[in-house]
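# what follows is a protein structure lacking sequence information:
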């Protein structure tokens, strides 16, 4: 991959750099059993999301010499939902979730003989457009005016701004409805990721328990939840993390205690949904949620609001 990118960077042919890469079957490359074995690839993908990034390697024959490989390249990778992408890579990625098409939704077949000419026309049209609008941001001040536009800076910061501002720049140059659609996409992404925690399995478990807690009718809650019910909630709310936990079949009740101890939670005998069992009080879990997780996105639709739960930090 480094040689492909560097070869394109060294080419004099217009439009050859940056080269776009389309690796497939990421679920096999990043599987539950490949932890740590793809570090070289991860370094390239992590660093190569912006211009100027490079990976340094020692010369295989002359160990005192180093080779600087340009690694900037747009990458669109595909894989099943079982792919275990590193958290650092996810923060640099736009994730598009897809579903298997039904028989009635099958797209028409792509035939190079029939469609290559149309695709070539699209490519040439986009290239002409890009060359024309590039003049509008040729000066740093013109580029900064877009990057620091209040519409995008008001809802993003840090790496989120760095990632989304590149799309916002293209949308602004395209004009029309595109800036609005880009802002809507950013907002939707933030709402969908409010309960997603990129980090340790223990934090992901807390997020899964909270989603489970907020999805159930208020009248059915007891004072806590048992370890067995937490296992069920984890598998339902975050199957990607807990179905093959640590390379095994699935998370177990014993794992629950070890994970939640990281946040100072200890299991006690409580009255849960199915009687008395070892588990955790909601009050203790709420304290951990407030310390570890980002605030949940509130449902502002008054018609669908549930009655408030007394004593709950999520009471509306």
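Perfect, thanks for sending it. Everything quoted here is computed from the prediction, not taken from an experiment.
# C-alpha from now on. contacts and neighbour counts both.
Noted.
# for the longest strand along the chain, which outside residues touch it?
Scanning the chain for the strand with the most residues, using DSSP state E, yields strand 275-281. With contacts defined as CA atoms under 8 Å, 6 or more residues apart in numbering, strand 275-281 is touched by 223-227, 265-272.
# of those residues - the most surrounded one?
Using other CA atoms under 10 Å as the neighbour test, the contacts of strand 275-281 are led by residue 225, with 26 neighbours.
# assign a three-state SS to it, would you?
strand (DSSP: H, G, I helix; E, B strand; the rest coil).
# that one reaches residue 284, doesn't it?
No. Judged on CA atoms under 8 Å, residue 225 makes no contact with residue 284 at a distance of 10.9 Å.
# what ranges do the strands span in this protein?
Here the chain has its strands, by DSSP E, at 54-58, 66-70, 224-226, 268-272, 275-281.
# packing partners of the shortest one?
Translated: strand 224-226. If you count contacts as 3 or more CA pairs under 8 Å, 6 or more residues apart in numbering; DSSP states H and E, strand 224-226 packs onto strand 268-272, strand 275-281.
# try this one side by side with the last:
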């Protein structure tokens, strides 16, 4: 029997349910979270599942409430704040009946400074992003242990303070929560009442998504200009669902996609190596073709809002600078190393901008107002 549910109207209803209890920092947040709720019902239609992360710098920013509302709308929600890795492996394997949607509150306790004992959970969240990727563990006793593959592909939403490891950040829709202002009002969430209301919407969402399964399977929706690679992987499932819903959702989804991708480029400095390259390009060697190492270190360590003055309790020094830059190569394929620079007082070791230019092109985001020229030979590439 064909389901004639108006997909756009149903997504409007999901969004309205969130708006009753959540204050997200932008309209794009409501769009993204609504589409994520729907995508959790359609995992087998996609090659990957973006993680949904509610993050904030301070407690009391509505992260846990947002996760609670999501919990009412997704299939087989499983709150995993204190779940063991073994329990999650078993649940996602379907041993206990049906693949769950995993909800991690206080995720910072897993990825914080005392996270050594949670390495299995970290691996589980990383591996479960891609369909068909298993996690391998030894099972059994003593000499009778055998390696067993556990399916790990499942939808995961998290809430916590601070940030996540880069490998998860780049696979996530990041909703940066903040404390409500005095004029921002929400309805009190009453578990005994509103869980039932959310579950009714969830059941209708499940029925509608079942009807569009074939429509969104193996579909590669048109991406906004400039969205490619990992951001495209994150947004493909969400845009496919928006296109299937129709109405204003395809346009709103692409506007949200652009907003989130732009925000990720502003907020995410990438790895510490990319941060170093970017700071060298934008703040240290800007307009300069070479500079002695001692001057580079002085400028880096003087930068506000930069990590260089305190890395592991001491400032960046020439040995660590050399080690970090040697991971990158020049246009000729040689490691970036210091070279002799003639100065009025003699010869000093330092770095040339020309040696870093290829790494700047490949790894750094474009400067806001002066994009780098294209790589040689790519000017006319399609």
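Received the coordinates, thanks. Computed from a prediction, not measured in an experiment: that's the story for all the values here.
# related to what we said a few turns ago, could you dump the strands of structure 1 to CSV with distance to residue 158 of structure 1?
As requested, these are exported to CSV (distance: least, CA to CA, whole Å):
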stretch, distance to residue 158 of structure 1
strand 54-58, 21
strand 66-70, 24
strand 224-226, 37
strand 268-272, 40
strand 275-281, 35
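# hmm, who's touching stretch 223-233 of structure 1?
For stretch 223-233 of structure 1, using CA under 8 Å, 6+ apart, the contacting residues are 208-209, 212, 251-253, 256-257, 270-273, 277-283.
# the same query, at a cut-off of 6 Å, please.
For stretch 223-233 of structure 1, contacts defined as CA atoms under 6 Å, 6 or more residues apart in numbering pick out 253, 272, 277-282.
# out of these, which is nearest to residue 163 of structure 1?
residue 282 (36.7 Å; CA to CA).
# residues contacting that closest one?
By CA under 6 Å, 6+ apart, residue 282 of structure 1 lies in contact with residue 224.
# where along the stretch 251-382 of structure 2 do the helices fall?
Secondary structure of the stretch 251-382 of structure 2 (DSSP state H, counting those that start in this stretch): helices at 272-279, 293-301, 318-325, 353-363.
# out of these, the one nearest residue 213 of structure 2 is which?
Using CA to CA and comparing those, the one that lies nearest residue 213 of structure 2 is helix 353-363, at 37.2 Å.
# how big is the angle separating the closest one from strand 339-343?
Interaxial angle, helix 353-363 of structure 2 versus strand 339-343 (axes from the mean of the first three to the mean of the last three CA atoms, to 10 degrees): 130 degrees.
# what's the angle from helix 353-363 of structure 2 to helix 272-279?
120 degrees.
# can you give me how far helix 353-363 of structure 2 is from the chain middle?
Distance, stretch centre to chain centre, for helix 353-363 of structure 2: 25 Å (CA atoms, centre = their mean, to the nearest Å).
# can you mark which positions in it are buried?
By 16 or more other CA atoms under 10 Å, the buried positions in helix 353-363 of structure 2 come out as 353, 355-360, 363.
# mind putting the residues you listed into JSON lines with distance to residue 114 of structure 2?
Converted to JSON lines, the buried residues of helix 353-363 of structure 2 look like this (distance: CA to CA, whole Å):
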{"residue": "353", "distance to residue 114 of structure 2": "40"}
{"residue": "355", "distance to residue 114 of structure 2": "39"}
{"residue": "356", "distance to residue 114 of structure 2": "36"}
{"residue": "357", "distance to residue 114 of structure 2": "38"}
{"residue": "358", "distance to residue 114 of structure 2": "38"}
{"residue": "359", "distance to residue 114 of structure 2": "34"}
{"residue": "360", "distance to residue 114 of structure 2": "34"}
{"residue": "363", "distance to residue 114 of structure 2": "31"}
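# closest one of those to residue 293 of structure 2?
residue 353 (12.3 Å).
# how close does that closest one sit to residue 337 of structure 2?
For residue 353 of structure 2, the distance to residue 337 of structure 2 equals 11 Å [CA to CA, to the nearest Å].
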